[in-house]
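Q: sequence and predicted structure, then a few things I'm wondering about:
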Amino acid sequence: MNASPDSPDSPDSPGSPDAPDAPKGRGTATSDAPAAASGKAAGGGMFASLRVRNYRLFFIGQFLSNSGTWMQFVAQDWLVFDLTGSTFAVGVTTALQFLPVLLFGLFGGVVADRYPKRRILLTTQSAMGVFAALLAVLTLTDAVTVAHVYGFAFLLGLMNTFTNPAIQTFVVEMVGPERVGNAVSLGAVNFQSARLLGPAAAGPLIAVIGSGWAFAVNALSYVAVIVSLLAVRTADLLPSRPQPREKGQIRAGLRHVREHPKLLWPILLVGFVCTFGFNFPTLLSGFTYNVFHGGAKEYGWLTTAVGVGALGGALLSARRRSGRPWLLVATAAGFGALEMASSLAPRLWVFGLVLVLVGLLSVVFSTMANSLVQLATDPAMRGRVMGLYMLVYTGGTPIGGPVVGWVVEHYGARSGILACGAVATLAAAVFALALTRRGPRPATP
């Protein structure tokens, strides 16, 4: 995500004559080191943004909360599979979790442009903690049904609709434009580290004492991120100017993306790859039970394998200085090819090793796309653009989840993951052709 333009004079890059002004605020992002030029890690290499106090506190709180969230994801999917024995039901759960993003994602971006990001996050994180606690109580008292899980999955997704664009824009307010690429990359490191820890803890926990305690741990984890938000020094933030309530704000955001190919192309490619290629819960539950005849522990291991690769991908992204559209396309193609190769794995451990590489490329792809979009966005439009990005990034899952679940249930897990990889590879080929038609040397955002 720390991809940057090749030079400070490139169009739409921070500091260029044609670029939008940097966000204006009441203070400065306090740091122990000076900021570097845009596109490079500012005064601290890979971990530059952690020198900023507000971001450092938020990073710690997010890590603890993300770890609990990943525990809940594993517990939720396994609970549904245990109650129904159906991979299609797991796909429906995943779809309901992301359906609100599809329905209300653009409005979530408008809210992020209108209101203080910290206030939005305090509200959504508190609500999500309450939802997790209620699901824990229902599960621990043996009163839980599939309908309950479906309902809470939808409610959590609804809160994420407002959380995601708010976090994306709040990061810029904490660290400033000089460190935004590095901060987004470190956010991916945070998320993927939690993705490694959460499932690794969830598998044995579910196997020994059940899914309910995983939900309880997640409920407690929200306290950490709420405390970190309360500890933020608001005087040090660099808030963008709140946008007034007006008609047509969603249309204005869509028009802005449509008129800027540097925003449009990465968002479209992300949509195709993520809708099918990123349906890991549906695919892994089917592989664990139907192909390798495993249980909750093996499912946790496979999810952890994806997390190990994803963490490596996030660290690799944090070290990168720039990203290009062609590199984004190549990464998407490599991701799809590896998914197709994983369908041939003869043993569980071989499948796990391939999943490490799949996880690595999935994060390199998504962080690069995120960075390209962030760096090309007008600050006044950032909430709406990132709302659209998150809609495409996560909102495609309600479409892909049930489709992938149906394919796995009727044609087998191997056919399902083969088809998902084929879609990602084909999408990359189509966009490579589109870039070729734009010219021999596509412009770098």
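A: Now that the structure is in, tell me what you want to look at. Numbering: from 1, shown residues only.

Q: rest of the way, CA atoms for contacts and neighbours
A: Fine.

Q: which neighbouring elements make contact with the helix or strand in which residue 385 is found?
A: Per DSSP states H and E: residue 385 is located in helix 382-395. Counting contacts by 3 or more CA pairs under 8 Å, 6 or more residues apart in numbering; DSSP states H and E, helix 382-395 packs against helix 87-114, helix 146-175, helix 249-258, helix 261-277, helix 348-375.

Q: included below, for side-by-side comparison, is a second structure:
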Amino acid sequence: MTDATLYREHLEILDGYLQRALEEARDHGVELKGVLFHSGREVEYHADDHPVNFKPTPHFRRWVPVEGPEHVVLARPGQRPRVVVVRPQDYWYDPSPIPESYWQGEVDVTEVGGFDQVAAELGNLTWVAYVGDSPAAAGELGVPPHLIEPAALMYPLDWYRAYKTDHEVALVRDACEDAARAHLAARDAFLEGASEYQIHERYLEAAGELEKETPFFPISALDEKCSVLHYQFKRGREAAPGTVLLMDAGAATDGYASDLTRTWARHDADPVFHQLLAGVDAFQRKLVAGVRPGASYVELHLEAHRHVARLLAEAGIFKVSAEEAYERGLTRPFFPHGLGHHLGIQVHDVGGRQTSSSGGTTAPPEGHPYLRTTRPIEPGHLLTIEPGIYFIPMLLEPLRSGSDASAVEWGLVDRLVSCGGIRIEDDVLCTAGEPRDLSRDLLPGPRG
């Protein structure tokens, strides 16, 4: 867990980023004296009175770990942040006060009973930009429309989100601890013969989180469903016990996410699948070691494809050399997603394809459209490394019926379809020296 000292240093760094962002906005013709970060406005499902599960907006959350809608942070360079907490009197929902925590002594906190009191508390806001999800709320506060998330401000704010402070790293590490404990509980449930639903429940109990508190809907996939990259269901006893479990799930601490994946196989799973599983775990460690200053995340992604080609050739799935398989693009149906992404307040954190703090987009290489990160790796970047091998019928059928069909041993592929796939994922911080894996010491891989 973090503490007041780390949080104080965090605010000092954010103040520096804010100053730079305002200077860059000024260079593009947007004159500002500060930024108003809004936690967001609660909305209801269409034609219903039931609210959509609320999550504070990420830029607000970087300043304070306050749950709930309508709160604001007024940030001005060189000044203590002003936090206005909106706590309406209510008997339908619990209006409990915010628990005392490390952050409250480092900011100026005011509590009001409704959003209509925020403007009176803060005064004239025509000189600040609004960052949040509700143009209506910005209007109620008197923020001019052209200062609602102006691009000249958002580009640098998004860009600097990639540089994690020690405070942020501590929160992600804490979230990794909770997720690792839950992953081990899920693995044990799988080995006991539990269903996807039961594994899911065991995970949540061990993590100590409600489903809505997790940073994303946990994936607990058995057997052939391991090939569904974002598998969204939970089967019951009819699909248990499984031979293979792919568990992709995280936890959250003060709004910061962990994102871990492990694939486990019973001893009686196909021996070729066991060979591939050990191989993916081994080369994932080599990729983690490549998270260094100045390294190319794109090149790490392509290196993962070269490892996949080697493993599939060694296993007899490719009937051509690993080099030829890679050059012909044969690995792409077996590894169709990107190597990973930036991680932080959002699971897929912002700025991964951004070219600079002034904006722009650096596209992924041809043939790899789902690579989420293309910017060079720098100290402070927190990235997931999550290679995989999958047997996805929808992607394999065009290969089977195409001109490259003879390069694949289809009998072996068909044998492995019931195993689904493999993914191994850890959360890795780039430092000035060796990369720091925030999760592997907490959650071993399938090789132990």
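A: Yep, it's here. Being a predicted model, the structure only gives us computed values, none of them experimental.

Q: and the TM-score between them?
A: Once superposed, the chains reach a TM-score of 0.27 (TM-score structural alignment, normalised by the length of structure 1), with 201 aligned residues with a CA RMSD of 7.5 Å.

Q: returning to that earlier point: nearest to residue 194 of structure 1, out of the helices and strands packed on helix 382-395 of structure 1?
A: helix 348-375 (13.7 Å; CA to CA).

Q: what's the angle from the closest one to helix 249-258?
A: 100 degrees (axes from the mean of the first three to the mean of the last three CA atoms, to 10 degrees).

Q: what's the angle between helix 348-375 of structure 1 and helix 146-175?
A: Using the same axes, to 10 degrees: helix 348-375 of structure 1 against helix 146-175 is 50 degrees.

Q: would you mark the buried spots in helix 348-375 of structure 1?
A: 348, 351-375 (16 or more other CA atoms under 10 Å).

Q: quick one: that helix to chain centroid distance?
A: 11 Å (CA atoms, centre = their mean, to the nearest Å).

Q: helices or strands up against that helix?
A: helix 180-209, helix 261-277, helix 296-319, helix 325-342, helix 382-395.

Q: how near is residue 211 of structure 1 to residue 97 of structure 1?
A: 18 Å (CA to CA, to the nearest Å).

Q: before we move on, which element is the residue nearest to residue 190 of structure 2 when sequence neighbours are not counted in?
A: Nearest residue to residue 190 of structure 2 in three dimensions, chain neighbours excluded: residue 199, at 6.5 Å (CA to CA, 6 or more residues apart in numbering). Residue 199 of structure 2 is part of helix 196-207, with elements assigned from DSSP H and E.

Q: surely residue 247 of structure 2 and residue 185 touch.
A: No: counting by CA atoms under 8 Å, residue 247 of structure 2 does not reach residue 185; the two are 11.0 Å apart.

Q: who has more neighbours, those two?
A: residue 247 (27 against 21; other CA atoms under 10 Å).

Q: show me the contacts for the more buried one.
A: 183, 186, 218, 219, 220, 221, 261, 262, 263 (CA atoms under 8 Å, 6 or more residues apart in numbering).

Q: can you give me the helices in the stretch 151-300 of structure 2?
A: 151-161, 166-191, 196-207, 271-288, 297-314 (DSSP state H, counting those that start in this stretch).

Q: turn these into a markdown table, including distance to residue 429 of structure 2.
A: As requested, those are exported to a markdown table (distance: least, CA to CA, whole Å):
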| stretch | distance to residue 429 of structure 2 |
| --- | --- |
| helix 151-161 | 14 |
| helix 166-191 | 8 |
| helix 196-207 | 22 |
| helix 271-288 | 9 |
| helix 297-314 | 13 |
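
Q: looking at these, which is nearest to residue 325 of structure 2?
A: helix 297-314 (6.1 Å).

Q: quick one: buried residues of the next helix or strand after the closest one?
A: Following helix 297-314 of structure 2 in sequence order, the next helix or strand is helix 322-327 (DSSP H and E). Buried residues in helix 322-327 of structure 2, counted by 16+ other CA under 10 Å: 322, 325, 326.

Q: closest to residue 179 of structure 2 among those residues?
A: Once CA to CA is applied, the member of the buried residues of helix 322-327 of structure 2 that ends up nearest residue 179 of structure 2 is residue 326, at 34.4 Å.

Q: residues touching the closest one, list them.
A: Taking CA under 8 Å, 6+ apart as the criterion, residue 326 of structure 2 is in contact with 305, 306, 309.

Q: do residue 420 of structure 1 as well
A: 276, 277, 336, 339, 340, 404.

Q: how about residue 333 of structure 1?
A: Counted by CA under 8 Å, 6+ apart, residue 333 of structure 1 has contacts 424, 425, 426, 428, 429.

Q: rerun at 6 Å
A: The contact partners of residue 333 of structure 1, taken as CA atoms under 6 Å, 6 or more residues apart in numbering, are 425, 428.

Q: quick check: closest non-adjacent residue to residue 355 of structure 1.
A: Closest to residue 355 of structure 1 by CA to CA, 6+ apart is residue 306, at 5.3 Å.

Q: what's the answer for residue 220 of structure 2, then?
A: residue 247 (4.8 Å).
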